[in-house]
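J.: Turn this into a model:
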Amino acid sequence: MKRLGFMIVILSLICLLAAPLFAADVIKFGAAISLTGKLAKEGNLVKMGYEIWKETVNKKGGIKIGNKYYKVDIKYYDDESDPNRAAKLVEKLITEDGIKLILGPYGSESVFSTSAIAEKYGALMVQGGAGADKLYTRGFKNLFGVYTVATEYMDDTLKMLQNKTPKPNTVAIVYSNDIFSTQVAQGAKASAQKYGYKIVYYKDYPKGTQDLSTVIVEIKAKNPDILIGCGHFQDTVVIVKQSKDYKLNPKAIAFSVGPTLPDFVTALKGDAEYVFGAAQWTPVLKYKDPVFGSNANFVKAFKSKFRVEPNYHAAGGTTAAIIFQRAIEKAGTFTDINKIRQALLSFNEETLFGNIKFDATGKVVGKGMPVIQILKGAQRTVYPDNVAETRPVYPKPAWR
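T.: Okay, the predicted model is just below:
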């Protein structure tokens, strides 16, 4: 019995000593993300993007540093679509869970709050879920984002429409008064002026509102050729429904967020037809990728796992994770934050989002925005011309 007891003690000591070695075989990432609340649709799509990356990398052996492979693990917390809660949870990830490699949340307000926490504690964040310009004007060193910034969101859409027949001349812009949507609207206004449109309506509305009838009536009185909506998924559904109710019939309706989500058509059915959406990414792009091999392979793997086609929220999450992975591999470490940061600053590689480079603020540079249109109940890439699946339908038929 004494010998058995002695052996148990020895084995326990061996396990305790070996535990750090086993732990070192895993690289832990952390994410506070909207799994419930008003941004749950988008947040869960970003999480799905993280998960397909994790699964694919681990099937290939893991992240390679030197001659050794490390498995990937991601610890999630639900921020409930609350930026303040998101910040507290990222602080918990860093200070209690000991994780300094942070995958970003969804939404500019949550990225704004959480990136400040990452900066405070010397953690590193790569995010594929927010595009507000304001994220990159604070002098931070530890935030990198893969989205085209908000002020450039609607530029390609307005550029695409400028020479259509009959020529559109007037634009109405309506936007939610959150950080991201406000900056999208500011950029849309600047782009409209650049392309020679006359802006006949420019107004915000309270974040999260469920009734925009007053706004729709005001816009109808201006009779714009193009209606631009800058908000989130729930906002776009309200705008479309109430535009139909009040017979607001512009030649084109376009949104910064909404049409790219699978639930847009589910929620609106036939009323979603002909609506344009700005997209960070679409499934038909022909980019290569260091993890999946190609954009087409990513789409296939995602559909196989989740039984739905990915949209740009999911692809953004995957791309952010891939960039994080490649920077760690290039740096040759997953613990030296400074070396990983330097690898990100010098990043220049083709990914699902195209060739990605960052400026000194961590903002992606040189990346455009494809435009999709809902046609026969499906998203179709209609711009730019060299990747378009079909020609855009313009002008939009009146509501039935």
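J.: C-alpha from now on. contacts and neighbour counts both.
T.: Will do.
J.: all helices of the stretch 301-400 of the chain, in order?
T.: Taking DSSP state H, counting those that start in this stretch as the test, the helices found in the stretch 301-400 of the chain are 312-331, 337-345.
J.: my read: Lys207 touches Phe180, true?
T.: No. Judged on CA atoms under 8 Å, Lys207 makes no contact with Phe180 at a distance of 11.1 Å.
J.: Which stretches in the chain count as helices?
T.: With helices called from DSSP state H, the chain shows them at 2-23, 40-59, 83-95, 108-121, 155-161, 179-194, 213-222, 233-245, 262-268, 295-306, 312-331, 337-345.
J.: closest one to Pro397 among those helices?
T.: Closest to Pro397 of those, according to CA to CA: helix 233-245, at 11.7 Å.
J.: Show residues contacting that closest one.
T.: 176, 208-213, 216, 229, 249, 255, 257-259, 261, 264, 267-268, 271-272, 399 (CA atoms under 8 Å, 6 or more residues apart in numbering).
J.: switch the cut-off to 6 Å
T.: The contact list for helix 233-245, computed with CA atoms under 6 Å, 6 or more residues apart in numbering, reads Gly258.
J.: ok, back up a step: can I get the helices of the stretch 301-400 of the chain in CSV with mean neighbour count and distance to Ile8?
T.: What follows is the helices of the stretch 301-400 of the chain, written out as CSV (neighbours: other CA atoms under 10 Å; distance: least, CA to CA, whole Å):
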stretch, mean neighbour count, distance to Ile8
helix 312-331, 25, 39
helix 337-345, 20, 39
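J.: Of those, give the one that comes closest to Lys203.
T.: Closest among these, using CA to CA: helix 312-331, at 26.5 Å.
J.: Could you list every helix and strand in contact with that closest one?
T.: Contacts defined by 3 or more CA pairs under 6 Å, 6 or more residues apart in numbering; DSSP states H and E place helix 312-331 against helix 40-59, helix 337-345.
J.: Reformat the helices of the chain as JSON lines; add distance to Asn355.
T.: As requested, these are exported to JSON lines (distance: least, CA to CA, whole Å):
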{"stretch": "helix 2-23", "distance to Asn355": "34"}
{"stretch": "helix 40-59", "distance to Asn355": "18"}
{"stretch": "helix 83-95", "distance to Asn355": "29"}
{"stretch": "helix 108-121", "distance to Asn355": "23"}
{"stretch": "helix 155-161", "distance to Asn355": "18"}
{"stretch": "helix 179-194", "distance to Asn355": "23"}
{"stretch": "helix 213-222", "distance to Asn355": "39"}
{"stretch": "helix 233-245", "distance to Asn355": "28"}
{"stretch": "helix 262-268", "distance to Asn355": "26"}
{"stretch": "helix 295-306", "distance to Asn355": "13"}
{"stretch": "helix 312-331", "distance to Asn355": "11"}
{"stretch": "helix 337-345", "distance to Asn355": "13"}
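J.: closest to Ile356 out of those?
T.: helix 312-331 (8.7 Å).
J.: Now do the closest one and helix 337-345, the angle between them.
T.: 120 degrees (axes from the mean of the first three to the mean of the last three CA atoms, to 10 degrees).
J.: Now find how far off-centre helix 312-331 is within its chain.
T.: Here the centre of helix 312-331 is set off from its chain's centre by 12 Å, with CA atoms, centre = their mean, to the nearest Å.
J.: quick one more, to check against the first:
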Amino acid sequence: MAVAPTFAKHDLPLLGSTFLTDRAPELAKRWNNVFFMLGSGGEYAEALLNLLDEQRKAGKIGDKIAMIFVADAFGVDAAAAARKAAARHGFKLVLDKSYPIGSQDLSPLLNEAKAQAPDTFIAFSYPPDTVLVSDQARVLSFNPKVFYTGVGTQFPFFKAKYGPGLEGQMSTGGVAGDSPLIKEYFARHKAMTGKEPDSWGSPVTYASLQILQQAIERVGKIDRKAIVQEIRTGTFDTVLGPIKLQDQVLKGIFQVGQWQNGVFQGVAPGNLKGVKPLIVPKPDWKN
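T.: As a prediction, the model looks like this:
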């Protein structure tokens, strides 16, 4: 976001495939050339808690949630959004604690969470913390029905590290695993780089580049203002399917995913094409 004023000054389109802020509607009014491709943090929290509410109504989980989060802007903001969504849906936060960035041992927090016997565990974590939480939860035999961790859960290194042992683990993002477009994208990405892409920001980033390419082609010349206007109003064919931005914000992408048979599959929102049911309870840990 730091570069947004400079982009606006020169009428350059800025497609933010890593922006995640609840200020998107406000900032879109300030800068008509900035596009928010991941939506807002509040939307992710609401998608998760709405999904948990559905599982509770179906009798699959109870109302106790244990939540931990890294003590920086990302963790604090994500936890605040989840806290509000949990209250709206009538869940009980039996643990709600932060941990310092760079923590090397989270077992005390995990033991504290385990002692509360929650059906749902949520960690708003960075990749090193996500691995630490996942490793130490196994050691402590802490395996609630819903196990949700943060950034890194969607990444190919996570799949390579845990293999079948990550079945049922959840996080942000997700893809329509049966989509021919997604399958083709994953195959081409692996052929070029030797690795699969992640299942959150990577396909969104690629879709943003497809939008930019098609906008330029339709305008037919490098007219920055016209290209920005085309992005604002046009409909585009992408790896995620047809996309039309709403007030400069990308809607209709998966906000909750779960590892299912080797695919980080989108499970919410439930009205999206290619969504699959949540696996509850999460299977036992496998080493």
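J.: which of the helices of structure 1 is buried the deepest?
T.: helix 312-331 (a mean of 25; mean count of other CA atoms under 10 Å).
J.: ok so, going back, out of the helices of the stretch 301-400 of structure 1, which is closest to Lys68 of structure 1?
T.: Among these, the nearest to Lys68 of structure 1 by CA to CA is helix 312-331 (10.6 Å).
J.: whereabouts in structure 2 does the closest one align?
T.: Using TM-score structural alignment, the residues of structure 2 aligned to helix 312-331 of structure 1 are 200-219.
J.: Show which residues not belonging to the matching stretch make contact with it.
T.: Ser17, Gly173, Gly174, Ile227, Glu230, Phe236, Thr238, Val239.
J.: So the first one sits against Val34, correct?
T.: It refers to Ser17 of structure 2. No. Contact criterion CA atoms under 6 Å: Ser17 of structure 2 and Val34 do not qualify, at 10.7 Å.
J.: Pick out whichever of the two has more residues nearby.
T.: Set Ser17 of structure 2 next to Val34 and count neighbours by other CA atoms under 10 Å: Val34 wins out with 27 against 22.
J.: and the nearest residue to that one once chain neighbours are set aside, how far is that from Asn33 of structure 2?
T.: Closest residue to Val34 of structure 2 apart from its sequence neighbours, by CA to CA, 6 or more residues apart in numbering: Leu14 at 4.8 Å. According to CA to CA, to the nearest Å, Leu14 of structure 2 stands 6 Å off from Asn33 of structure 2.
J.: So which of those two has more stuff around it?
T.: In this view Leu14 of structure 2 and Asn33 are compared by other CA under 10 Å, and Asn33 has more residues nearby, 26 against 20.
J.: where's the most centrally placed residue in structure 1 relative to Glu389 of structure 1, distance?
T.: For structure 1, the residue nearest the mean C-alpha position is Gly129 (3.0 Å; CA atoms, centre = their mean). The gap separating Gly129 of structure 1 from Glu389 of structure 1 is 25 Å, by CA to CA.
J.: for Pro397 of structure 1, same thing?
T.: Pro397 of structure 1 sits 21 Å away from Glu389 of structure 1, going by CA to CA.
J.: can you check Asn163 of structure 1 too?
T.: For Asn163 of structure 1, the distance to Glu389 of structure 1 - CA to CA - is 19 Å.
J.: Counting neighbours, go ahead and name the busier of the two.
T.: A count of neighbours by other CA under 10 Å puts Glu389 above the other of Asn163 of structure 1 and Glu389, at 15 against 12.
J.: so how far is Val184 of structure 1 from that one?
T.: According to CA to CA, Glu389 of structure 1 and Val184 of structure 1 sit 26 Å apart.
J.: before we move on, what about Tyr175 of structure 1?
T.: From Tyr175 of structure 1 over to Val184 of structure 1 (counting by CA to CA), the distance is 8 Å.
J.: cool, Glu152 of structure 1 as well?
T.: 7 Å.
J.: Tyr383 of structure 1 too?
T.: Distance from Tyr383 of structure 1 to Val184 of structure 1, by CA to CA: 19 Å.
J.: Also Thr165 of structure 1?
T.: Counting by CA to CA, the gap from Thr165 of structure 1 to Val184 of structure 1 is 26 Å.
J.: Repeat that for Pro206 of structure 1.
T.: Using CA to CA, we find Pro206 of structure 1 at a distance of 16 Å from Val184 of structure 1.
J.: what does Arg307 of structure 1 give?
T.: Taken as CA to CA, the span from Arg307 of structure 1 to Val184 of structure 1 is 32 Å.
J.: Please apply the same query to Ile27 of structure 1.
T.: Per CA to CA, Ile27 of structure 1 is found 36 Å from Val184 of structure 1.
J.: what's the matching residue for Asp133 of structure 1 over in structure 2?
T.: Matched to structure 2 by TM-score structural alignment, Asp133 of structure 1 sits across from Asp22.
J.: contacting residues around the nearest residue to that match once chain neighbours are set aside?
T.: Ranked by CA to CA, 6+ apart and with sequence neighbours excluded, the top spatial neighbour of Asp22 of structure 2 is Ser40, at 4.6 Å. Going by CA under 6 Å, 6+ apart, Ser40 of structure 2 touches Leu20, Thr21, Asp22.
J.: which residue in structure 1 lines up with Ser40 of structure 2?
T.: The pairwise alignment with structure 1 assigns Ser40 of structure 2 to Val149, based on TM-score structural alignment.
J.: likewise Ala115 of structure 2?
T.: Alignment note (TM-score structural alignment): Ala115 of structure 2 maps to Ala221 of structure 1.
J.: roughly how far apart are its match and Ile340 of structure 1?
T.: Here the criterion is CA to CA. By it, Ala221 of structure 1 lies 54 Å from Ile340 of structure 1.
J.: which residues in structure 1 does stretch 80-87 of structure 2 match up with?
T.: Aligned using TM-score structural alignment, stretch 80-87 of structure 2 spans residues 186-193 in structure 1.
J.: And that stretch against structure 2, how far off on average?
T.: Here the mean offset of stretch 186-193 of structure 1 against structure 2 after fitting is 2.7 Å, by mean CA distance after the TM-score superposition for structure 1.
J.: looking at it, Tyr205 of structure 1 is touching Ile173, isn't it?
T.: No. Here Tyr205 of structure 1 does not reach Ile173: they are 11.1 Å apart, not a contact under CA under 6 Å.
J.: out of these two, which sits in the busier spot?
T.: The residue with more neighbours, out of Tyr205 of structure 1 and Ile173, is Ile173; 25 against 16, by other CA under 10 Å.
J.: Trace the more buried one over to structure 2, please.
T.: So, by TM-score structural alignment, Ile173 of structure 1 is matched to Met67.
J.: Enumerate every residue touching its match.
T.: Leu95, Asp96, Phe121, Ile122, Ala123.
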